[in-house]
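# sequence and predicted structure are below.
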Amino acid sequence: MYGMLSIGGKYKLVLTAILLIALLAAPLLLSEFRLGLLGKFLAFAILAIGLDLIWGYTGILSLGHGVFFGLGAYAMAMHLKLAASGGELPDFMSWSGVETLPWFWVPFHSAGLAVLLAIAIPVLAALLIGYFTFRNRIRGSFFSILTQATVIIAVTLFVGQQGYTGGTNGLTNFSTFLGFSLSDPVVKRMLYIATVLILGLVLLASLKLASGKLGNILIAIRDAENRVRFLGYNPVTYKLFIYCVSAALAGIAGILFVLQEGIISPAQMGIVPSIEMVLWVAIGGRGTLFGAVIGALLTNTAKTTLSEAYPEWWPIVIGALFIIATMLLPQGIAGALSGWIQRYRVQRGNRRQPVRPAAALASSGLAEPGPEQS
């Protein structure tokens, strides 16, 4: 069983409270630019939590979560683009020869409907993919390859339909959301705080889910799916449910990412970003949820820092860090910390336990019987 699963509920609540307090204090310490980066990383952390639920707890390795993230981001970006163009035809459509607004763009005039669709569309995509794969018992490396194929299909589609999706450039040049200017520093801080609060809610809900009966069933499916089936549970139902939950979290992450980053393109939902998402969870610690958050924050911070200082070398350095972390910390950062805490508890308990005389042990029946007693 992985890392934090063995840590009690009160410790999880304390860790969550400490994390949220630290993040809410960040606007007092960081510049506007750094705060925007941190907000983007927190959106990634929400996605990482969902990925940990299906990989760390259920054993489903998805290498295509960039698709769900991209679908949520594009849905939000479509509303922002319509708002920036005053409800008229977006500029990139005019450049591509499109004369009227496509029918599937019309619902995105509404901000509320855009948010709902940004979550519902990834969920529907996950439902479709998961139903046919899980029902046919496609799992392991075969499922991972299939998810990568969906990434290739999605990226090709979004790049090819330039008149409807913006092509390679994607969607950008947003100005307002709900009437508030996205360039206003106050609005940026409010978006950051909203991201922190949503991350806290997602983390608490995921911890509650993972610590209950459903979490135990997911772990059992990961460790012995056939045995779960023999016990009368249908693994397909549980895998499909958690896969859709993970896709919904990816869609939420896409919404928050676009609002703070101001752009979404097919490159951000491709194979490389999808693999990086898995690295966040691996480095942070599978099956821990806290590790997913830590991995997303640390990995993206290191990536940004190294790309600024060594733009040509940072991919190699990131890869080396992943290899080192995998070899030295196979359970990730959170798993290693949890192991150290548990060993400390055991040692502390051993020191507190009084040494009882042999006579007292014998009288209590706890001493091993001697030759004459046997």
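All right, it came through fine. These figures come from a predicted structure and were not determined experimentally.
# hey, let's count contacts and neighbours off CA atoms from now on
OK.
# buried stuff in the host helix or strand of residue 52?
Assigned by DSSP states H and E, residue 52 belongs to helix 32-52. Neighbour-count burial for helix 32-52 flags 35-52 (criterion: 16 or more other Cα atoms under 10 Å).
# what helices or strands is the following helix or strand past that helix leaning on?
Next helix or strand after helix 32-52 toward the C-terminus (DSSP H and E): helix 65-84. Using 3 or more Cα pairs under 8 Å, 6 or more residues apart in numbering; DSSP states H and E, the elements in contact with helix 65-84 are helix 111-135, helix 141-160, strand 171-172, strand 176-177, helix 235-261, strand 263-264, helix 271-284.
# quick one on the thing from earlier: and the helix holding residue 52, what does it pack against?
On a contact count with 3+ Cα pairs under 8 Å, 6+ apart, helix 32-52 meets helix 185-211, helix 235-261, helix 271-284, helix 290-309.
# take the one below as the second:
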Amino acid sequence: MRSLLGRWQTWAGFAVAAVLLFGVAPAVLSTFRLGLLGQYLCFAIVAAGIGLAWGRGGMLTLGQGVFFGLGAYMMGMHLKIADAEIRGNSVPDFMQIAGIPVLPGYWAPFASPAFTLLAIVVVPTAIAALLGLGVFKRRVKGAYFAILSQALAAAMAILLVGQATLGGSNGLNGFRTFFGFTLSDPVNRQMLYFIAAAVLLVVVAIVRQLMQSRYGELLVAVRDGEERVRFLGYDPANIKVVAYTAAALFASIAGALFAPIIGFITPAQVGIVPSIAFLIGVAIGGRTTLLGPVLGAIGVAWAQTAFSERFPAGWTYAQGLLFIVVVGFFPAGLAGIGALRKRRARTKPAAQPVPDPDPDPEPEKVTAS
């Protein structure tokens, strides 16, 4: 009975989210604000994967900008080739300015939409799997894994800046079409938002299934007692690799959607700072819950836009202060406050009955002498 009730609550939650994302938001938000919400949903997709890897698996992934950037740049390469073909050019516009007359060899396959979509899924997944096996098999964890993943994000940003065939520090920008649809058309921009919303719901459903499955229990067991799991006959490295790879895949898909929604992608959006920003939203929302990372990422991104419009120089300090307060006083995030209250209410001792101050005395027994 309880499982049936939980299943109905889950479906009801997805229905409410679908109504808000597909019905209410397009009706009340302008085209510009709807595009901003689409960007926030892309961040939420990344956060859902981080919640799985970090919240359930204990892997502090400080390098999700690497996979986010891979997906964004691969999508951007296809969009730039498509724009060049429409204008009758053999190379994108920025290559003409840089004096590159021929399309580089590694660009050519991305002229195919099917290859691009396949690469967005396969390339980051393969890289994450190989990297995860190499790291976790050597039992690298904790702060060492966090530093390694952060170094990868920094290395990728530096590498992209030095690549003239990828736009250098300017990145790829000026996208005009998306698989044949004109991006300047508000209807098509709304279509991009709907795609991001649908992908977010699918990703949340996948993460929930993983968390509720036997694998999810093993992942939590690895986080809390890796040596005990190894003693029971399981390889913790393989369990970690699955979560790390899934998080990388979600980040790549989010980046591929982010590029056409925002209209450009630069090395500054895939380095250390964006990777930490993803983590801040997850920590504030509640990394061990299902919806905490998603809502936290959307909330932090919205707050950044809202407050930076009024206080451009002060938002960074406010964001850092909020992160310190949450981590220091609410380790489970804002989503854990309600659970903490319920736990305290359950453990609160019941009130003891107050004895009657003046009980009726028993009548004295008179014995015959």
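Here it is on my side, so go on. In this text, all values refer to a predicted model and were calculated from it rather than measured experimentally.
# TM-score for this pair?
In this superposition the chains share a TM-score of 0.89, using TM-score structural alignment, normalised by the length of the second structure; 343 aligned residues with a Cα RMSD of 2.0 Å.
# one step back: same list, the helices and strands packed on helix 32-52 of the first structure, but as CSV with distance to residue 327 of the first structure and mean neighbour count please.
Shown next, in CSV, are those (distance: least, Cα to Cα, whole Å; neighbours: other Cα atoms under 10 Å):
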stretch, distance to residue 327 of the first structure, mean neighbour count
helix 185-211, 27, 18
helix 235-261, 28, 25
helix 271-284, 11, 23
helix 290-309, 16, 20
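# quick one: closest of the ones you listed to residue 325 of the first structure.
helix 271-284 (6.3 Å; Cα to Cα).
# so what touches the closest one?
With contacts defined as Cα atoms under 8 Å, 6 or more residues apart in numbering, helix 271-284 of the first structure is touched by 48, 51-52, 62-66, 148, 151-152, 267, 290-296, 299, 322, 325-326, 331-335.
# give me the mean distance between that helix and the second structure.
Its aligned residues in the second structure lie a mean 0.6 Å from helix 271-284 of the first structure after superposition (mean Cα distance after the TM-score superposition for the first structure).
# between helix 141-160 and that helix, find me the angle.
140 degrees (axes from the mean of the first three to the mean of the last three Cα atoms, to 10 degrees).
# burial measure for residue 157 of the second structure, as a count.
By the criterion of other Cα atoms under 10 Å, residue 157 of the second structure has 23 neighbours.
# wait, what's in contact with it?
267-268, 270-271.
# including distance to residue 21 of the first structure, could the helices and strands packed on helix 65-84 of the first structure go into a markdown table?
Below are these laid out as a markdown table (distance: least, Cα to Cα, whole Å):
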| stretch | distance to residue 21 of the first structure |
| --- | --- |
| helix 111-135 | 27 |
| helix 141-160 | 36 |
| strand 171-172 | 32 |
| strand 176-177 | 27 |
| helix 235-261 | 20 |
| strand 263-264 | 29 |
| helix 271-284 | 20 |
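# and those: which comes nearest residue 205 of the first structure?
So among these, helix 235-261 is nearest, using Cα to Cα, at 11.3 Å.
# that closest one vs the second structure, average distance?
Mean deviation for helix 235-261 of the first structure: 0.9 Å (mean Cα distance after the TM-score superposition for the first structure).
# now for that helix, which elements pack on it?
Right, helix 235-261 of the first structure is packed against helix 32-52, helix 65-84, helix 111-135, helix 185-211, helix 213-230 by 3+ Cα pairs under 8 Å, 6+ apart.
# wait, residue 96 of the first structure sits on residue 163?
Yes: using Cα atoms under 8 Å, residue 96 of the first structure is in contact with residue 163, at 5.1 Å.
# so which of those two has more stuff around it?
residue 163 (20 against 14).
# which helices and strands sit right next to the host helix or strand of the more buried one?
Applying DSSP H and E as the criterion places residue 163 of the first structure in helix 162-165. With contacts taken as 3+ Cα pairs under 8 Å, 6+ apart, helix 162-165 of the first structure sits against helix 91-95.
# where does the helix it packs on end up in the second structure?
Helix 91-95 of the first structure corresponds to residues 93-97 in the second structure, going by TM-score structural alignment.
# tell me the buried residues in the matching stretch?
So, applying 16+ other Cα under 10 Å, buried residues of stretch 93-97 of the second structure: 93-95.
# re earlier: which of the helices and strands packed on helix 235-261 of the first structure sits closest to residue 303 of the first structure?
helix 32-52 (11.0 Å).
# find me the equivalent region of the closest one in the second structure.
Taking TM-score structural alignment, helix 32-52 of the first structure hits residues 31-51 over in the second structure.
# returning to what we had before: closest to residue 240 of the first structure out of the helices and strands packed on helix 235-261 of the first structure?
helix 111-135 (5.7 Å).
# would you mind giving the secondary structure of residue 141 of the second structure?
coil (DSSP: H, G, I helix; E, B strand; the rest coil).
# show me what contacts the alignment partner in the first structure of it?
Structural alignment (TM-score structural alignment) places residue 141 of the second structure against residue 139 in the first structure. Residues near residue 139 of the first structure by Cα under 8 Å, 6+ apart: 60, 133.
# repeat that with 10 Å
Neighbouring residues of residue 139 of the first structure by Cα atoms under 10 Å, 6 or more residues apart in numbering: 59-61, 133, 145-146.
# and if you look at residue 305 of the first structure?
Residue 305 of the first structure neighbours (Cα under 10 Å, 6+ apart): 299, 311, 314.
# ok, those vs residue 185 of the first structure, which is closest?
Using Cα to Cα, the contacts of residue 305 of the first structure come closest to residue 185 of the first structure at residue 299, 26.1 Å.
# pretty sure that closest one is touching residue 38, no?
No: Residue 299 of the first structure is not in contact with residue 38 according to Cα atoms under 10 Å; the separation is 11.8 Å.
# residue 162 of the second structure: what's it in contact with?
Residue 162 of the second structure touches 168-169, 267, counting by Cα under 10 Å, 6+ apart.
# translate residue 20 of the first structure into the numbering of the second structure.
Aligned partner of residue 20 of the first structure by TM-score structural alignment: residue 18.
# confirm that match sits in a helix?
Yes: Residue 18 of the second structure: assigned to a helix according to three-state DSSP.
# can you count the residues close to it?
Count around residue 18 of the second structure with other Cα under 10 Å applied: 15.
# what does residue 328 of the first structure give?
Neighbour tally, residue 328 of the first structure, other Cα under 10 Å: 12.
# may I see the contacts of residue 157 of the second structure arranged in TSV, with secondary structure and distance to residue 174 of the second structure as well?
Shown next, in TSV, are the contacts of residue 157 of the second structure (DSSP: H, G, I helix; E, B strand; the rest coil; distance: Cα to Cα, whole Å):
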residue	secondary structure	distance to residue 174 of the second structure
267	helix	16
268	helix	17
270	coil	18
271	coil	21
